[in-house]
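Novice: What follows is a predicted structure for the sequence shown.
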Amino acid sequence: MTKLYILDTNVLLQDPLAIFSFEENNVIIPAVVLEEIDSKKRYMDEIGRNAREVARLLDELRETGKLHEGVELENGGTLTVELNHRSFDQLKKHFFEMTNDNRILAVALNLAEEKKKQHTFLEVILVSKDALLRVKADALGLKAEDFLTDRIVQFDRIYKGYEESWMEPEVMNTFFEKKQLPLDKCQVSQTFANHFYIFKDTSNGTRSALGMIDNTKKHVQLFYNKHEVIWGIKARNVQQKMALELLTREDIPLVTLVGKAGTGKTLLSLAAGLYQTEDLQLYKKLLVARPVVPMGKDIGYLPGEKEEKLRPWMQPIYDNLEYLFNTNRKGELEQILAGMSSIQVEALTYIRGRSIPEQFIVIDEAQNLTKHEVKTILTRVGEGSKIVLMGDPKQIDHPYLDEYTNGLTYVTERLKHRPEAGHIKLEKGERSGLAHLSADLL
């Protein structure tokens, strides 16, 4: 049975192609949604880009017919810009203010009442990323849904990059002896290249071996930590050992790291970058960047030159560099960085249009990037470069992203099967006992 899907503004601002995601059903865009999109089209960010993309799509569809009467979509459905059903009489009994959200609710409620009177029994569904709007719709007896088509991961199964498995004692002995085993000799469920396994002896739970699937996806290689200490940093747990392996492999140009605060993502990445840039000279420069997205209320414009403006945003990076360089005096780190032209710290605002060859690139807080932004960054990576994307998908400050729709999760899930990519989820906090406790319980 055909359904009527009424789209909220935030659905289109997150995914302009959402209008094509409802199969052979009717998609309704209330007039107030067009007004809200129009108010966003001048923004010079991802929201503004999406608003302009929605406008272009609707303009193209306008050429096929009158939008207020409904036009056919390629997937067999229809799209209608709703100009009628705006009466506020039904809604004002419950919600008095004529806000934009309530105007969208009014359209949905009036359409549902009309279909009921016509005995057409078409199901009217309000689609919104706004949880409170869905609650209000439910209170009015309307069906409301979140827009989940843009989710990269369904059923909350985010890729971890490693698994635990059991191994028979004789098989484990062969594994230690030959340093590798064919995949069919191991009990493995994932066969992605660069995927790690923690094998445990079936007869002795304390005996274990670490394995890593090679680029051919035919063997599991015995994994051991080749780098005990890098720039004074030593891996404290097995996931950090796996992360260091990925960070120091020249044949893996893309690494994604996720984990809670204090798991060592930034410190390990910077240590690996400095080691390969300064000591091994595999790369000409270490470039560290992060998106300028504030947590909580923004502090507004900052005085000074570009470097002075960036310092508050980049302070977490500088904190880790101070630890790696073991600096104690004020201004000491700035003097070191001034003498080392191979280290560059900047905001992602300045990365568009660049080509970045032969550099070790670290992108911090990548969970605050959209799919389009992370694609823009990865297409900047030049020949001979390596890029590390890291962050915590559970700590997102971007208003239109969540754990399952952000750029970091997007890259991890879309490229996890590629031999050029490696991923690890860091589980254990190593910053301090208090930080670990807070990340787990608060």
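Specialist: Looks like it arrived, so ask away. Residues are numbered from 1 along each chain as shown.
Novice: For the rest of this, base every contact and every neighbour count on C-alpha atoms.
Specialist: Noted.
Novice: elements contacting the helix of greatest length in the chain?
Specialist: Criterion DSSP state H: the longest helix present in the chain is helix 306-325. With contacts taken as 3 or more CA pairs under 8 Å, 6 or more residues apart in numbering; DSSP states H and E, helix 306-325 sits against helix 265-274, strand 285-290, helix 332-339, strand 343-347.
Novice: Second structure for comparison follows:
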Amino acid sequence: MMQSSVADHSKPRLYVLDTNVLIHDPTAMLNFEEHQVVIPMTVLEELDHLKSGKPAVAVECRQAIRLIDQLIGDASPAELEKGVPILRVDGNTLGRLSIALQLNGEVVKRLPNTINDNRIINLLAILQEDYPQHEVVLVSKDINLRIKARACGIEAEDYHTDQLIDDISLLPKGYHEFSDSFWDGVDKVETRQELGVTYHSIALNDDLPSMHMNEFILDEQGFVGWIKEIDDKRLLVKDLSNDNLLQQEAWGLKPRDIYQALALKALLDPDIHLVNLTGAAGSGKTILALAAAIEQTMSEKLYRRIIVTRSVQGLDEDIGFLPGTEKEKMEPWLGAITDNLEALHLDDENPKGSVEYILDRIPLQFKSLNYIRGRSFQYSFLLIDECQNLTPHQVKTIITRAGKGTKVVCLGNLAQIDTPYLSATSSGLTYLTERLKDFSGNVHITLQGVPRSLLAEYADANL
């Protein structure tokens, strides 16, 4: 009698995910409710191979790898084989995730010596046997290699020497927002006027959060303050007018909200030498920086030239193979810059002509990061886009190129890291923000998302 082929849905299921599933949906392992999800070692190897390939696929591979790393946390190899709980976005823990460690019923102790990562893991396994009195630990920036190593019973950890925070939510925003009135939490304040500017000397107390130089204070009553001095006992806060901030203008561009207004204030201040803007796509980072650069170069003559560069994965390797001059080679990578130039002149009778006029007359130079390194720039407005893809070492190398009279503006979105070996916490942009938060010539602002259109807003919420 033939047995029924109908599946018994009363039993808990074990789902084994193929590589193409994780490419299609990098968060797929979260979608199997109370059941167990298994990632085969072969899938990890395929993700590792594809994470540096074609951009359309590589982004999903890196997102899947980072999610797997987040889910397994500090689990031991034995826990990985059994399955670690999957913590969902809503806080519920349903289902388990495991890495497949067995092949034909036997525990895998060695991986095929076909790729360098596997050779490293196999060497570590040998070292574990040869040095039983030692704890053998792999240190790697490669998240996927760490996952594979731990699945094979080898302790693995990230290189944390230049990582200053463990949780990106701890990164300063550049401002502190208070419900109702900021002054409700102030015990003692002394106010004075200097050349038409109001300053408040505020005694610190336990009710106030930890603050840093050049951060802003916002409250629901409309007060805006700028921290200009700080010590163990007091804050010196410069009183800013909310209305004046929102009425600022640079090359015809006005801020759309108070966060953009704070950013523009810093961009137009000649005493601020470094401006660091983070935020999601559509928050206005690039267009604000460009407008401020053109205004101060063309109208105010503060800078002799605008230098624009962009950190893009593969740029340094690929630029040499593109035809034409350096400017012509850079243009395909700098479409976001020229797009924003056009956006600044949408109301002109001939926007294209206006952009061509700017490019012909403004000393605007597109440079490769390879060109930036080893140079010193005087009286320049240096705009570095996509900074989230830079390592801490690269950030230091570039920032130290700033010469006399140069302003550096770093732009980036920590949610869109394109390099396989960086995360939001280890990015050079995070390192820069945390290291320079007490520098008197630095301002960091996290911009809020401003929908590009009604369609973009709806798609972001529903797709």
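Specialist: Sure, I can see it. Worth saying up front: this structure is predicted, and the values here are computed from it rather than measured.
Novice: Can you calculate the TM-score here?
Specialist: Overlay of the two chains. TM-score (TM-score structural alignment, normalised by the length of the first structure): 0.68; 342 aligned residues with a CA RMSD of 3.3 Å.
Novice: before we move on, back to that, now do the longest helix of the first structure: distance to the chain's middle.
Specialist: Computed by CA atoms, centre = their mean, to the nearest Å, the chain-centroid distance of helix 306-325 of the first structure equals 23 Å.
Novice: again with stretch 146-162 of the second structure
Specialist: 22 Å.
Novice: so it matches what in the first structure?
Specialist: Using TM-score structural alignment, stretch 146-162 of the second structure corresponds to residues 134-150 of the first structure.
Novice: can you list contacts of stretch 119-128 of the second structure?
Specialist: Applying CA atoms under 8 Å, 6 or more residues apart in numbering, the set of residues contacting stretch 119-128 of the second structure from outside is 109-113, 134-136, 138, 149, 152, 154.
Novice: in the first structure, what residues pair with it?
Specialist: Using TM-score structural alignment, stretch 119-128 of the second structure pairs with 103-112 in the first structure.
Novice: List the buried residues for the matching stretch?
Specialist: Neighbour counts over stretch 103-112 of the first structure (16 or more other CA atoms under 10 Å) mark 103-112 as buried.
Novice: Where is the longest helix in the second structure?
Specialist: The second structure, longest helix under DSSP H: helix 55-72.
Novice: And that one, what does it pack against?
Specialist: By 3+ CA pairs under 8 Å, 6+ apart, helix 55-72 of the second structure packs against helix 19-24, helix 41-50, strand 84-87, helix 143-151.
Novice: Pick the most deeply packed of those.
Specialist: helix 143-151 (a mean of 23; mean count of other CA atoms under 10 Å).
Novice: To what extent does that helix diverge from the first structure after superposition?
Specialist: Aligned to the first structure and superposed, helix 143-151 of the second structure gives a mean residue distance of 2.8 Å (mean CA distance after the TM-score superposition for the first structure).
Novice: any idea what residue 371 of the second structure aligns with in the first structure?
Specialist: So, by TM-score structural alignment, residue 371 of the second structure is matched to residue 350.
Novice: how near is residue 427 of the first structure to residue 395 of the first structure?
Specialist: 15 Å (CA to CA, to the nearest Å).
Novice: do the same with residue 380 of the first structure
Specialist: For residue 380 of the first structure, the distance to residue 395 of the first structure - CA to CA - is 26 Å.
Novice: before we move on, the earlier item: beyond the longest helix of the second structure, next helix or strand please.
Specialist: helix 77-82 (DSSP states H and E).
Novice: What range does that following helix cover in the first structure?
Specialist: So helix 77-82 of the second structure sits over no part of the first structure, by TM-score structural alignment.
Novice: Residue 161 of the second structure - how many residues pack around it?
Specialist: The tally of other residues near residue 161 of the second structure (other CA atoms under 10 Å) stands at 7.
Novice: just the helices in the stretch 301-442 of the first structure please.
Specialist: 306-325, 332-339, 371-378, 407-415, 433-441 (DSSP state H, counting those that start in this stretch).
Novice: To residue 164 of the first structure, which of the ones you listed lies closest?
Specialist: helix 407-415 (19.6 Å; CA to CA).
Novice: Quick one: the residues in the second structure that the closest one pairs up with.
Specialist: Helix 407-415 of the first structure covers residues 428-436 of the second structure once aligned (TM-score structural alignment).
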